[in-house]
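A.B. asks: take a look and give me a structure for this.
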Amino acid sequence: MTSQPQLSTTPAGPAAPEAGLSATSVLTEPALAPPAGEFGWWQRWSGNPGRKPLLLGLLGNVILVLGGVGAGGVLRRDPVLEGTPFAAWRFGHGYNLAVMVTYFGLALAVWAWVLLGRDVLSRRAGGRAVLSSALLWTVPIVASPPLFSRDPYSYLAYGTLALQGHDPYVDGPNILTGPITDNVHWFWQDTPAPYGPLFVAVAKAVAGVTGENMILGVILMRLAMMVGLVLFIAAIPGLCRHLGGRPAVALWVAVANPVMIVHLIGGPHNDLLVVGFLAMGTLMVLNRRHAGGIALVTAAAAVKATAGLALPFLVLVWAARLRGPELSRIVRAAAAGIAVFVATLAACSALGGVGLGWLVTASAPTNITNWLSLPTGVGQLVHSVVAWAFGPVWDMPYIQAARALAVLIFLYVGVKLWLSARSGGPDAVRKGALLLIVFVLCSPAVLPWYYTWGMALLAAVAWTARGMQAVILVSCFLIVAAFPSGEVSLYAFGYLILVMACAVVAAISLRKPDPLGLRSTPVPR
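C.D. replies: Sure, this is the predicted structure:
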């Protein structure tokens, strides 16, 4: 879900089924109408997805959840398992077994996704088949503990702070007592909320309902954020119509993707709300509902400020539809957009009962220092070379210098993209999405799910089969950039090399069913 596609600036024409390049924008492709069969309504609704990927993905995610009960971001003290024989699943050899079960389930889920991708490329699966598979795969995840993350405990803590009258942009979870703060990751214990007022309102509402019931709190938080998934799915056909992609491919890239299911839903992470608001808001702007679309994208920024980077490009879409000289059109559209932005942000702040402190605390993730951030990684590499040559030196000056250079690169690329998008239309949306990807590449701190911001829009462009293979590679890396418990895995190099070797085989398998040549007879293509 996280690789840049090969983009075309001209409308995509018909392509061979194997390449999967058609720009058809219907969710159900006529050639894929499901035959009548024993499943009746399910086949008619789902588009008759392939049974093997459907069931394999479901099995994989069930196993993943079972492993996650022991190896995921579990509670420090579990009121359900504690005092029972099943508590051994979280300690010692039981924990090690749970980790292995988790990765086995994840491997099955990724393989099912690759098999589904084959069906998409060969047009055996249309949009509804992909969607029904993805939704079925999601079912076991809904009631799981946090997977590969502990973030929902921080969300509940920030909601509780606001609920108790504290300013979540001043105080950290450590001023609370009880199970909520006990389960927040140590790194974020004294960190004020880096999220916008709309998300504070959501977290406050969830905390108000669930109190200190952590299990119910995680599940309800996940369900609240799945509103973003609904909006995203609803926006995909329209975005494909404007941006030139196929809904089946877009759904495979962004919804059926294990990054979506494991990280955004399994995490769960509030980036899911960002993705939904951003995609639907962009579609509304493309459909000439400019003010409403900009309001929705502003709502995305009121969850995570980075989504606001798309707004200048949406202003260009609006400006291109006005009359008059170019500068006049841009100024008028920008003025109207700013008015909508301010009004929406004021409404979100009133709903959350907070001020503008989040504009300062939004930089809190920069405290993270690891090489998933490219500038941070470059700084660490240069520091390692200097330390090897000249002896021990402090690493931060090198990291800060690389981060500063990355900021300059981002600003340069951003200005170039914006100026080249002044004609508006779908091209401005594509370039806005690319800027979101560039932002993550240049960011001083990166978490795996940040790439989903730009992919919310890039999923709907025309993808080549090679681009889809790149999605598999990058997605596999992003999934395992953390261990199931949520701790970073980026310095376990042997582990990463092994995983990426498997990812290469999976990517090749998208187009070549027997990549290792293990079968004695040729496989029909």
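A.B. asks: contacts, neighbours, all on C-alpha from now
C.D. replies: Will do.
A.B. asks: and Leu273, what does it touch?
C.D. replies: The contact partners of Leu273, taken as CA atoms under 8 Å, 6 or more residues apart in numbering, are Met225, Met226, Val227, Gly228, Leu229, Ala300, Val303.
A.B. asks: again with Val110
C.D. replies: Listed by CA under 8 Å, 6+ apart, the contact set of Val110 reads Gly57, Pro258.
A.B. asks: next: Trp453.
C.D. replies: Neighbouring residues of Trp453 by CA under 8 Å, 6+ apart: Asp271, Val274, Val275, Leu278, Ala307, Ala433, Leu436, Ile437.
A.B. asks: and for Ala506?
C.D. replies: Taking CA under 8 Å, 6+ apart, we find Ala506 in contact with Trp111, Val114, Ile472, Leu473.
A.B. asks: please tell me I have it right and Lys431 contacts Leu417.
C.D. replies: Yes. Applying CA atoms under 8 Å, one finds Lys431 in contact with Leu417, separated by 6.1 Å.
A.B. asks: neighbour count winner among those two?
C.D. replies: Between Lys431 and Leu417, counting by other CA atoms under 10 Å, Lys431 is the more crowded of the two (22 against 18).
A.B. asks: so the more buried one sits in a helix?
C.D. replies: Yes. Assigned with DSSP: H, G, I helix; E, B strand; the rest coil, Lys431 falls within a helix.
A.B. asks: ok, it to Leu273 distance?
C.D. replies: Relative to Leu273, Lys431 is positioned 21 Å away (criterion: CA to CA, to the nearest Å).
A.B. asks: next, the structure of the following sequence, for comparison with the previous one:
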Amino acid sequence: MSDTVSQTVTIVAIVLSCWGVLGMLRAHERGWRPDARLLFRLGALTALAVANLTPVGSSDMASYAAYGRIAALGGDPYVTTPARLGGAYAHLVSEGWRNTPSVYGPVATWWQGAAAFVGQERPWLTIWALMLANAAVFVGAGYLLLRTADDPVRAGLLWSANPLLIGVLVAGGHLDTLVAGLALCAIHLARRSTRWHHDLIVGGLVGLACGVKVSAGLLGVGLAMPLLRSGAWRPAARQAGAAALTLAALYGAYGAHALVPLSAASRLVSTPSLWAVFDRYGTAALGPHTTATIVSVLWPVVMLALAWVLRRGPTPDAPAVGALPFALAFAWVLAAPWSMPWYTALAWALAALFRQGRPTQCLTVATAVLALSHNSGGHGWTW
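C.D. replies: Below is the predicted model:
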């Protein structure tokens, strides 16, 4: 397809997907109760089919493959860039990211490296392996929700049979699916935790999620706060300690320099974030350094304020162990200077665990708006 046609097709798909999700949720509120197992099966088949297509929506998969190839060759993706790698892998990477080292955690690097070990000199095979693995995690998360969510039908509509989420996460092949899957496992265990070793496992799962993307630290905060408020200091300490030790062990495999690329990435500002206008005019008036400093100080404050509003909103039957992580995850998507549609994966997974009113509808619209703003139309691929 030409660029105009492909952009039009993907834009229409995003809009229709958003409309469809909102319609299904509204029908469910009015009493529609489809078979939860049927929703899961249809969603699983769709996800597996989409995983066998060319990645659509972003060029991140090419970066994943390049970082994996670097790791598979024994290199350090936190130092070596795709441009230095060269060859067929570097050719696929978007020009804006070709000279950027990996900003993902060690777990993500090993995940990518395993796919590149399969693909060898064939980037298409590496990307295909990543797509299939990502789809498998998506389906696995859907099955866990089917078995553990308070309302399996609603969970199926929000995750397994959600066309918007399948388009963003599965068609794009993003690592955020893995973060969401680990988060669901952690919260499932935290909800039924009765012994001290359960806390250690929960903390280890949080650490592994942070080893994919450090933003998963919001999950750890969201799990710890209710424990601290109730005076359960020991479980909170065990979870935090296990998460910290897991993360230290993961990054110890590469060293502290693996965190350096995150510092540069933390200063990025995307459209349509709340800070895009401030960054544009602030840079002209105050300079880039001062503007970046102001944004880095203010956005966490805005995020906490939004999380407070979301947490105090109407959340019928929301378990304490899931409500705060959801509020933090959604507030982060809205307040962070750099926000992408696939960043909503954690919020979607947590929302599927319990009933939400308007926040879920707002999450649907926010995901669609971000997807429309960051949509490659499937171009940039020369397989």
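A.B. asks: circling back: out of the contacts of Trp453 of the first structure, which are inside helices?
C.D. replies: Asp271, Val274, Val275, Leu278, Ala433, Leu436, Ile437 (DSSP state H).
A.B. asks: who wins on neighbours among those residues?
C.D. replies: Ranked by neighbour count (other CA under 10 Å), these have Leu278 at the top, with 33 neighbours.
A.B. asks: what residues are up against the counterpart of that residue in the second structure?
C.D. replies: Matched to the second structure by TM-score structural alignment, Leu278 of the first structure sits across from Ala183. Contacts for Ala183 of the second structure (CA under 8 Å, 6+ apart) come out as Leu205, Val206, Ala209, Leu219, Leu346.
A.B. asks: most neighbours, which of those residues?
C.D. replies: Most neighbours among the contacts of Ala183 of the second structure, by other CA under 10 Å: Val206, with 33 neighbours.
A.B. asks: most distant residue from the middle of the first structure?
C.D. replies: Each residue of the first structure has a distance to the centre, and by CA atoms, centre = their mean the biggest one is for Phe390: 41.3 Å.
A.B. asks: can you tell me how far it sits from Ser384 of the first structure?
C.D. replies: Counting by CA to CA - Phe390 of the first structure and Ser384 of the first structure are separated by 10 Å.
A.B. asks: any idea how far apart the tips of stretch 169-182 of the second structure sit?
C.D. replies: Stretch 169-182 of the second structure stretches 15 Å from its first residue to its last (CA to CA).
A.B. asks: actually stretch 251-266 of the first structure, not the one I wrote
C.D. replies: 18 Å.
A.B. asks: map Ala256 of the second structure onto the first structure.
C.D. replies: Correspondence of Ala256 of the second structure to the first structure, assessed by TM-score structural alignment: Leu356.
A.B. asks: any idea which element the closest residue to that match other than its chain neighbours lies in?
C.D. replies: Nearest residue to Leu356 of the first structure, sequence neighbours excluded (CA to CA, 6 or more residues apart in numbering): Ser349, at 7.8 Å. For Ser349 of the first structure, the element it lies in under DSSP states H and E is helix 326-352.
A.B. asks: OK, contacts around Trp348 of the second structure?
C.D. replies: With contacts taken as CA under 8 Å, 6+ apart, Trp348 of the second structure has the following neighbours: Leu158, Trp159, Leu363.
A.B. asks: aligned against the first structure, show me the partner of it.
C.D. replies: Mapped onto the first structure by TM-score structural alignment, Trp348 of the second structure lines up with Met455.
A.B. asks: ok now the host helix or strand of its match, how far from the chain's centre?
C.D. replies: Taking DSSP H and E as the criterion, Met455 of the first structure maps to helix 452-458. In terms of CA atoms, centre = their mean, to the nearest Å, the centre of helix 452-458 of the first structure is set 8 Å apart from its chain centre.
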